[in-house]
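**Student:** Everything below, folded, please.
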Amino acid sequence: MIEGYKELDPSKCYFVTGGAGFIGYFLSKKLLELGCRVIAIDNMNDYYDVNLKESRLKQLEGQEGFTFIRGDISDKKTVMKVFAEFKPQIVVNLAAQAGVRYSIENPDSYIQSNMIGFFNVLEACRHNPVEHLVYASSSSVYGANTKVPFSTEDKVDNPVSLYAATKKSNELMAHTYSQLFGIPSTGLRFFTVYGPMGRPDMAYFGFTQKIFKGEIIKVFNFGDCYRDFTYIDDIVESVARILCNPPAKKVDEDSILNGIQYAVYNIGNNQPEHLMDYIAALEKALSKAVGRVVVAEKEFLPMQPGDVKATYSDSSPLVRDFDFKPGMSIEEGLQRFADWYVDYYQVK
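**Tutor:** From the prediction side, this is the model:
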């Protein structure tokens, strides 16, 4: 583990953007369980079912130490007010417009949230110094890279979607603010996060909805895709270990980057699964959850614009520095999702 590793500190104030989102909710829940003070913000937009976001939020509201703000990080005044009032020491930026395919159809929302919103967070950290800024990047930054597994040492200059370009831009912006204004920052490249209360726009969730409606699921690249699926608990545990451990200062007196505190980590399962195997595991999990055989009717289609054939995380730096390796099997992870889905949506 890194020298001087620190456990989560309940005495700190944690500001979580996107607090009613998938990862934001589970991270806030974990922090509250550990006795931390959490300030969360979310604009509760309708990119996907708002009722699901409200359900997550309902489980957080009323808990001791939790404060929720319905607001948008693209509104600079709102962000600056939060920092002035609550003076957070640890900031976790998870608010973003997600979705690769959606970015092709609705580019404006990505610039507004992912670029302007993150800029406002950086500005707030600049004028209200924080101990650590942790922010969500994405495995999408690897774009058209063919070398696997993907390493944070690889060049990421070939994004294939605007979403990926905004996430790479976030890393560049954070690097600049770290160098210019001394903001300790860590970017996290998440690899295909899944689990209960997840995002309905994700493939496994959409497949499930269509399967129970008796609709055909669309399988792109004729099923020949690989994804490094990462269960939500593994994501949250990884983030939690990083929060109170900002990067060490770079030591190179001959470099302009001397003293910079900046790092990027992959957060992935390090075990890519073939899409057809993943669908088979989902069918099995859903069958067990409802007590009857569930089989998806499939339509095989070419690759969609913005998609990539494979994602594969080299997570060894995470293991080295924080002694943790995501490892939930897709069988167990999908069963937990299936059980939740059947209960939440009252599937018979």
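
**Student:** drop to CA atoms for contacts and neighbour counts, all remaining ones
**Tutor:** Will do.

**Student:** For the stretch 201-348 of the chain, which segments count as strands?
**Tutor:** 217-220, 226-227, 230-231, 262-267, 273-274, 298-301 (DSSP state E, counting those that start in this stretch).

**Student:** here's the other one to compare against:
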Amino acid sequence: MTVLVTGAAGFIGMHVCEVLLDRGERVCGIDNLNDYYDPALKQARLKRLQGRNGFVFKKVDIGDQAALGRALEDFGDIDRIVHLAAQAGVRYSLVNPHAYVHTNVLGHLNILEYARHRAGMRHLVYASSSSVYGGNEKLPFSVEDRVDNPVSLYAATKKSDELMSYAYAHLYSIPMTGLRFFTVYGPWGRPDMSAYIFAEKIMSGKPIPVFNNGDMQRDFTYIDDIVAGVIASLDNPPERSDEEVPHRVYNLGNNKPEPLLDMIHALENALGRKAEIDFKPMQPGDVKATYADIDASRRDLGFEPKTSIEEGLQKFADWYKAYSGT
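**Tutor:** Coordinates of the predicted model:
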């Protein structure tokens, strides 16, 4: 049988594909390879997958239902989906809101419809985000918390994904799991994320933008830990029963918020360069702190993040210097 991975040329998607292929799975990867950030990085990730036994790639926009159907019509044995394709980024949602509805709402609906019409669909795992917690001030963030007050359109689309998935799980008894990712970083990471932005500017001698005058905390989570949680989730679908809807939501985070200035110091050490800091006010749609309560994912999935911020940033820095040639 085959696992469909959407966003296969993305940061998390590439790593998930690698682990699935390493354990002998057949993987159909799809991605639209858009230019939200440099497509060369997406192509470089994809190059690591193409040619591997069991991997097939299709370029397709999940927001185009007809194109999605055509791309997948030859894959009649897909029985699980890891749906990671999304328009990411909080700040960009202020600039191009339609991209978020097209991919994160319409695209998510198209994946749900595909799963609905696939006989024998065993599990659909999809990416949500810690952004759904919005302006919640209670820390750590628990999956039991209400998430009715998004502070960005990006967060609103991710909450919409959770609601649509619950409805489809209820209506069609398809096991589904939403994963709220907390600030993922590591080798092959996204250029719009803080670790990459800071590394690029530090290595080029430019000041790094630090919002809310540095008074921020993030639950930075290393990519290998995130992927371990994704795979554990994929292998443990919610059970179908008459009493419960087969839909679950979990936090995947490091369970340890890091002050942003401490993270910058660790990155300086990893890169061997000092940062010039440009303090800025809080940005619209941003939040002061994120902190994952992982009791549920630890209990149900055996999720246990193992990578310290110092270890993870050293691995990221080594990759970044090799990839960028700096």
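
**Student:** quick one: the most far-flung residue of the second structure relative to its centre from A88 of the second structure, how far?
**Tutor:** In terms of distance from the mean C-alpha position of the second structure, D242 ranks first, at 31.3 Å (C-alpha atoms, centre = their mean). Distance, D242 of the second structure to A88 of the second structure, using C-alpha to C-alpha, to the nearest Å: 36 Å.

**Student:** hang on, the earlier thing: next, format the strands of the stretch 201-348 of the first structure as TSV and append distance to L94 of the first structure and mean neighbour count.
**Tutor:** As requested, the strands of the stretch 201-348 of the first structure are exported to TSV (distance: least, C-alpha to C-alpha, whole Å; neighbours: other C-alpha atoms under 10 Å):
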stretch	distance to L94 of the first structure	mean neighbour count
strand 217-220	28	18
strand 226-227	21	20
strand 230-231	16	26
strand 262-267	14	24
strand 273-274	26	16
strand 298-301	32	13
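
**Student:** Those: which one's closest to E85 of the first structure?
**Tutor:** Closest of the strands of the stretch 201-348 of the first structure to E85 of the first structure is strand 262-267, at 26.7 Å (criterion: C-alpha to C-alpha).

**Student:** how about the nearest residue to the residue mapped onto P107 of the first structure from the second structure, chain neighbours excluded?
**Tutor:** In the second structure, P107 of the first structure lines up with P97, judged by TM-score structural alignment. Closest residue to P97 of the second structure apart from its sequence neighbours, by C-alpha to C-alpha, 6 or more residues apart in numbering: L153 at 7.1 Å.

**Student:** Kindly state which residue of the first structure is aligned to that neighbour.
**Tutor:** Aligned counterpart of L153 of the second structure in the first structure: L162 (TM-score structural alignment).

**Student:** Surely that match and Y102 touch.
**Tutor:** No: L162 of the first structure is not in contact with Y102 according to C-alpha atoms under 8 Å; the separation is 9.4 Å.

**Student:** Looking at the two, which one has more neighbours?
**Tutor:** Shown here are L162 of the first structure and Y102; by other C-alpha atoms under 10 Å, L162 has more neighbours (22 against 18).

**Student:** D79 of the second structure: which element?
**Tutor:** Assessed by DSSP states H and E, D79 of the second structure sits inside strand 78-83.

**Student:** Name the surrounding residues that touch that strand.
**Tutor:** Outside strand 78-83 of the second structure, the residues that touch it by C-alpha atoms under 8 Å, 6 or more residues apart in numbering are 1-7, 111, 118, 120-127, 234.

**Student:** Now which of these would you call buried?
**Tutor:** 2-7, 111, 121-127, 234 (16 or more other C-alpha atoms under 10 Å).

**Student:** And these, which is closest to G63 of the second structure?
**Tutor:** Using C-alpha to C-alpha, I111 is the member of those that lies nearest G63 of the second structure, at 9.0 Å.

**Student:** when you align them, which residue in the first structure goes with that closest one?
**Tutor:** With TM-score structural alignment defining the correspondence, I111 of the second structure maps onto V121 in the first structure.

**Student:** Quick check: L32 of the first structure touching F66?
**Tutor:** Yes: assessed by C-alpha under 8 Å, L32 of the first structure is found in contact with F66 at 7.3 Å.

**Student:** and for the two, which residues touch both?
**Tutor:** Between them, L32 of the first structure and F66 share these contacting residues under C-alpha under 8 Å, 6+ apart: V38.

**Student:** what's the neighbour count on the counterpart of F181 of the second structure in the first structure?
**Tutor:** In the first structure, F181 of the second structure lines up with F190, judged by TM-score structural alignment. F190 of the first structure has 21 neighbouring residues, counting by other C-alpha under 10 Å.

**Student:** what sits up against the longest helix seen in the first structure?
**Tutor:** Secondary structure of the first structure per DSSP state H: the longest helix is helix 162-181. With contact meaning C-alpha under 8 Å, 6+ apart, helix 162-181 of the first structure is reached by 98-100, 103-104, 107, 110-111, 114-115, 118-119, 122, 126, 136-138, 140-141, 143, 156, 159, 183-185, 187, 257, 259-262.

**Student:** quick one, helices of the stretch 201-348 of the first structure?
**Tutor:** Using DSSP state H, counting those that start in this stretch, the helices assigned to the stretch 201-348 of the first structure run over residues 203-213, 232-243, 275-290, 316-322, 330-344.

**Student:** what sits up against the longest one?
**Tutor:** To tie it back to what came earlier, the one meant is helix 275-290 of the first structure. Here helix 275-290 of the first structure has contacts from 204, 223-227, 293-296, 330-331, 334-335, 338-339, 342, 347-348, using C-alpha under 8 Å, 6+ apart.

**Student:** Nearest to S204 of the second structure among the buried ones among the contacts of strand 78-83 of the second structure?
**Tutor:** Proximity of those to S204 of the second structure (C-alpha to C-alpha) peaks at G7, which lies at 29.9 Å.

**Student:** any idea how far A155 of the second structure is from the closest one?
**Tutor:** Taking C-alpha to C-alpha, one finds G7 of the second structure at 18 Å from A155 of the second structure.

**Student:** now F220 of the second structure
**Tutor:** Distance of F220 of the second structure to A155 of the second structure, given as C-alpha to C-alpha: 18 Å.

**Student:** who has more neighbours, those two?
**Tutor:** The neighbour comparison of F220 of the second structure against A155 (other C-alpha under 10 Å) goes to F220, with 30 against 26.

**Student:** Without its sequence neighbours, what residue ends up closest to the alignment partner in the second structure of A240 of the first structure?
**Tutor:** Alignment note (TM-score structural alignment): A240 of the first structure maps to I231 of the second structure. Sequence neighbours aside, V16 is the residue nearest to I231 of the second structure in space, at 7.6 Å (criterion: C-alpha to C-alpha, 6+ apart).
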